[in-house]
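# Sharing a sequence plus its predicted fold:
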Amino acid sequence: MFGWLKPDPLKKLTKQYNAKLEQAMHAQRNGDMRLFADLTAESEEIWQKVVALKKQLGIES
């Protein structure tokens, strides 16, 4: 009945992924390649969670 009140974990992970990519972009523009590499690696870990969750939910894309 109140399913629409539950937070969507896929949406949350996607938002985190996009935020990490944006942070990485700003680090790259500022010339901080080490931070860029770290943020990119973190974003890849988040993306793997997104892919696993999509597979678990049976969502194709």
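In hand now; what should we look at? What you see is a predicted model; the values in this text were computed from it and never measured.
# From now on I want contacts and neighbour counts done on CA atoms only, so please keep to that.
Fine.
# Excluding sequence neighbours, find me the nearest residue to the residue nearest the centre of the chain.
Centroid-nearest residue in the chain, with CA atoms, centre = their mean: Y17, separated by 1.8 Å. Spatially, and ignoring its direct neighbours in sequence, Y17 is nearest to S43 (5.4 Å; CA to CA, 6 or more residues apart in numbering).
# another structure for you, compare them:
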Amino acid sequence: MFSFLKPNPLKRKRQKYDALLESAMLAQRRGDIMTYSMLSADADELWKEIEQLESQQ
């Protein structure tokens, strides 16, 4: 009945994923390739988690 009050982990992970990609893009624009690659790797791991959650639903 009150399912809209429950936090949605998928939505939170997507927001974090988007923020990571944006941070990575900004790091790349600054020329900080090391940070860009680390943030991109974190975003890839998070995307795998998102795909697992979506497949369970």
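Here it is on my side, so go on. In this text, all values refer to a predicted model and were calculated from it rather than measured experimentally.
# Regarding the residue nearest to Y17 of the first structure, which helix or strand does it belong to?
helix 33-57 (DSSP states H and E).
# gap between that helix and the chain center?
6 Å (CA atoms, centre = their mean, to the nearest Å).
# That one: which residues count as buried?
L35, F36, L39, T40, S43, I46, W47, K49, V50 (16 or more other CA atoms under 10 Å).
# Contact partners for the fourth one?
With contacts defined as CA atoms under 8 Å, 6 or more residues apart in numbering, T40 of the first structure is in contact with K20, L21, A24.
# measure it to Q28 of the first structure for me?
10 Å (CA to CA, to the nearest Å).
# out of the buried residues of helix 33-57 of the first structure, which one sits closest to K6 of the first structure?
In terms of CA to CA, no member of those lies closer to K6 of the first structure than V50, at 17.8 Å.
# That concludes my questions; thank you for your assistance.
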